[in-house]
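Undergrad: Coordinates for the following, if possible.
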Amino acid sequence: MGQLDGRVAVVTGAGGGLGREHALLLAAEGAGVVVNDLSNAKAVAEEIVAAGGEAVAVEGSVADMAVGERLVAAAVESFGDLHVVVNNAGVVRDAMVWNMTEEQFDLVLDVHLKGAFSVIRAAARYWREQSKNGATADRSIINTTSSAGLHGNVGQWNYSAAKAGLAIQVVNAAIELGRYGVRANAIAPMARTAMLAGNPGFSAAVAAPQGEGVLDRYHPKNVSPLVGYLAGADCPFSGQVFSVTGGHVGLYGGWSLGHRIDADRQWSVKELAAELGADSFPKAIETARQRLIPVEGVTP
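TA: Alright, predicted model coming up:
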């Protein structure tokens, strides 16, 4: 018996890397899986079936709204329902902001942010209709954000913006869709993927370790158990963002006021200059910066 017996999941960007590992684990835990990617989705679905699991493939870009509809339809037609959406599809087009083209900006936001919207909207419409008809069940959305979207990163103006959007999407989803039994969470993984392999600043830091018995901390498969947990019907979390890598799971505290000044009147510019320039605010800012601790020496 698996932890996800009877559950049905859609996994985007599942032709390789993190998405493939998520699809394999969800299927191994008993879920029926709709595997999506531009290519290789059929191969992953066949791999799951060969291992005794249940899977179908739907190829295409989730930036196309029609593909989001097709993924939900495939889940319902193939397995009778849909419980879990894992938005993992992504692409990078790194450049400094003064060199970034409109095409580079649009592509990254289309795949990450619009792609997640495409699938979530289609799923939300289905879940809302099911709920109105009295068919209640636990539903789960899992978005893939990034430390770049939560802390920022040089040369990733488009990617950071898209990933930040994916984090706030789950907060909105938890608020809007909770009445229909939908939970929504995001993960910020650190793993050895094709995206990081092409980045000289990251590739060495996440390289596979040498020697037997050493934890391969950045292998993509280490991220998938958290996805499996968040996909489960007994998971209590919603509206949350988690960091995850091999041996590590962390829960973000979200945006919160670190310091404040209040008055019962309008502040003047001169007064704000004096108050905000005082020792209290710079110290609060430094404290906040110290909380942004890199994972294993990798700059967020």
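
Undergrad: From now on I want contacts and neighbour counts done on CA atoms only, so please keep to that.
TA: Noted.

Undergrad: can you give me the helices in the stretch 1-150 of the chain?
TA: 17-28, 41-50, 65-79, 102-109, 115-132, 147-151 (DSSP state H, counting those that start in this stretch).

Undergrad: So which elements touch the fifth one?
TA: With contacts defined as 3 or more C-alpha pairs under 8 Å, 6 or more residues apart in numbering; DSSP states H and E, the packing partners of helix 115-132 are helix 65-79, strand 84-87.

Undergrad: Alongside the first, I'd like the structure of this one:
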Amino acid sequence: MPDSDPPKLAVIVIGHRAPARIVEAVTSLLGQNTPLEIVVVNSGGGEARALLAAAGLEVPVIEVSRTLFVGAARNVGIAATQAPFVGFLADDCLACPGWAETRLRRHLAGDRAVASAIVNSHPRNLIACAAHLVTFMRRLPGLPADQALRYGVSFDRRLFDEYGLFDEMIPIAEDTEFLKRLPQVLQPVWEPGVRTVHRNETRLLGLLADQYVRGYRRGDYLAASTRNTPFRFFRDTFRDRRQVRKLAKVGLSGPDLTFAMRSMPVVWLALLVKSVGVYAGARNRGKANWRQKNDH
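TA: Model (predicted):
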């Protein structure tokens, strides 16, 4: 591609409080073999621009002093870029080699939304293996399309003109909410050749704390959007223990699968803690709704 040709893929790096790891996230994009329009959107304070400049990385940075939910950060980045296709990368993730090229190949072939797989940052650490399976068991790279969840999506920019931008007011699942607006024919295609590294917890206490927080947020979201009891949400979440081993055997292979199997006792413990978090988040949301009703 000639240097004068503008990039066809914009990537918005979403940062919160300018963590040091954002340098590696941006570096992984600059190392792609495809020209990219990269914009960093950092909210909640910190000096992402100075941090990146100190590492010798010169990319556009938008600093927002208040904390933005991810949907709002996505929208800021969409407005600040021009490339016909738009992808996103969280500050705790890295783009694997071929991440951009494979996305673009699918988009240029006509796919308007392209979903990606997640790989483990520490595949020989049992705690990280457990963290990875609990959080991303349905985005393992070896899964067939009918078993994979379609997230980590890049989009044809025109979809935002046709179906609106991301919801800026919800703390999680802004991508789920957006995808629900798309007709079936425009749902993301599964492309496991696009792989993102997620930095997983490597310490047991860190894993359990992270899963509780994730569970709490999910419980709050479920209680706000679905009519069910907190115990039902707990039960449905913990039921994943029946699927995780099967999904790992399909989605992983070789040493990665061996270590994943060894991590199963930790997986069950983490799922239990996550389920307790789901229950607490749903229960507290229910209490808040009850108080609000009775206050009027």
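
Undergrad: TM-score, when you put one on top of the other?
TA: The TM-score (TM-score structural alignment, normalised by the length of the second structure) is 0.35; 161 aligned residues with a C-alpha RMSD of 5.6 Å.

Undergrad: Next, format the helices and strands packed on helix 115-132 of the first structure as TSV and append distance to F281 of the first structure and mean neighbour count.
TA: TSV is the format used below for these (distance: least, C-alpha to C-alpha, whole Å; neighbours: other C-alpha atoms under 10 Å):
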stretch	distance to F281 of the first structure	mean neighbour count
helix 65-79	45	20
strand 84-87	38	28
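
Undergrad: how about the ones you listed in TSV, adding distance to D106 of the first structure?
TA: Shown next, in TSV, are these (distance: least, C-alpha to C-alpha, whole Å):
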stretch	distance to D106 of the first structure
helix 65-79	15
strand 84-87	18
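
Undergrad: Which one, of those, ends up nearest to Q130 of the first structure?
TA: Nearest to Q130 of the first structure, of all these, is helix 65-79, at 11.6 Å by C-alpha to C-alpha.

Undergrad: okay, the angle between that closest one and helix 115-132?
TA: 50 degrees (axes from the mean of the first three to the mean of the last three C-alpha atoms, to 10 degrees).

Undergrad: Run through the neighbouring helices and strands of helix 65-79 of the first structure.
TA: Under the contact criterion of 3+ C-alpha pairs under 8 Å, 6+ apart, helix 65-79 of the first structure touches strand 8-11, strand 32-37, strand 54-59, helix 115-132.

Undergrad: Could you say which helix or strand holds the closest residue to L52 of the second structure other than its chain neighbours?
TA: Once flanking residues are discounted, L52 of the second structure sits nearest to V23: 5.9 Å by C-alpha to C-alpha, 6 or more residues apart in numbering. Taking DSSP states H and E as the definition, V23 of the second structure sits inside helix 22-30.

Undergrad: For the following helix or strand past that helix, which residues meet the burial criterion?
TA: Along the chain past helix 22-30 of the second structure, the next helix or strand (assigned with DSSP H and E) turns out to be strand 36-43. Neighbour-count burial for strand 36-43 of the second structure, with 16 or more other C-alpha atoms under 10 Å as criterion, is recorded at 36-43.

Undergrad: Can you get me a residue count around L25 of the first structure?
TA: 20 (other C-alpha atoms under 10 Å).

Undergrad: ditto for G71 of the second structure
TA: Close neighbours of G71 of the second structure, defined as other C-alpha under 10 Å, add up to 21.

Undergrad: Tell me what angle the helix or strand hosting it forms with strand 36-43.
TA: Using DSSP H and E, G71 of the second structure sits within helix 70-80. Relative orientation of helix 70-80 of the second structure versus strand 36-43 (the same axes, to 10 degrees): 140 degrees.

Undergrad: Which residues belonging to helix 70-80 of the second structure are considered buried?
TA: Those buried within helix 70-80 of the second structure under the rule 16+ other C-alpha under 10 Å are 70-78, 80.

Undergrad: nearest to S28 of the second structure, of those residues?
TA: G77 (18.3 Å).

Undergrad: and the gap between V134 of the second structure and V278 of the second structure?
TA: For V134 of the second structure, the distance to V278 of the second structure equals 14 Å [C-alpha to C-alpha, to the nearest Å].

Undergrad: returning to that earlier point: would you mind putting the buried residues of helix 70-80 of the second structure into CSV with distance to V64 of the second structure alongside?
TA: Formatted as CSV, these follow (distance: C-alpha to C-alpha, whole Å):
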residue, distance to V64 of the second structure
V70, 12
G71, 14
A72, 11
A73, 9
R74, 13
N75, 13
V76, 10
G77, 12
I78, 15
A80, 13
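
Undergrad: where does A184 of the first structure land in three-state SS?
TA: strand (DSSP: H, G, I helix; E, B strand; the rest coil).

Undergrad: which one is it nearest to, not counting chain neighbours?
TA: Using C-alpha to C-alpha, 6+ apart, the nearest residue to A184 of the first structure is I141, at 4.5 Å.

Undergrad: The one you found touches F117, doesn't it?
TA: No. With contact defined as C-alpha atoms under 8 Å, I141 of the first structure does not reach F117; the gap is 11.2 Å.

Undergrad: Show me which of the two is the more surrounded one.
TA: When neighbours are counted by other C-alpha under 10 Å, I141 of the first structure and F117 differ, and I141 comes out ahead with 30 against 21.

Undergrad: Sweet, I'm off.
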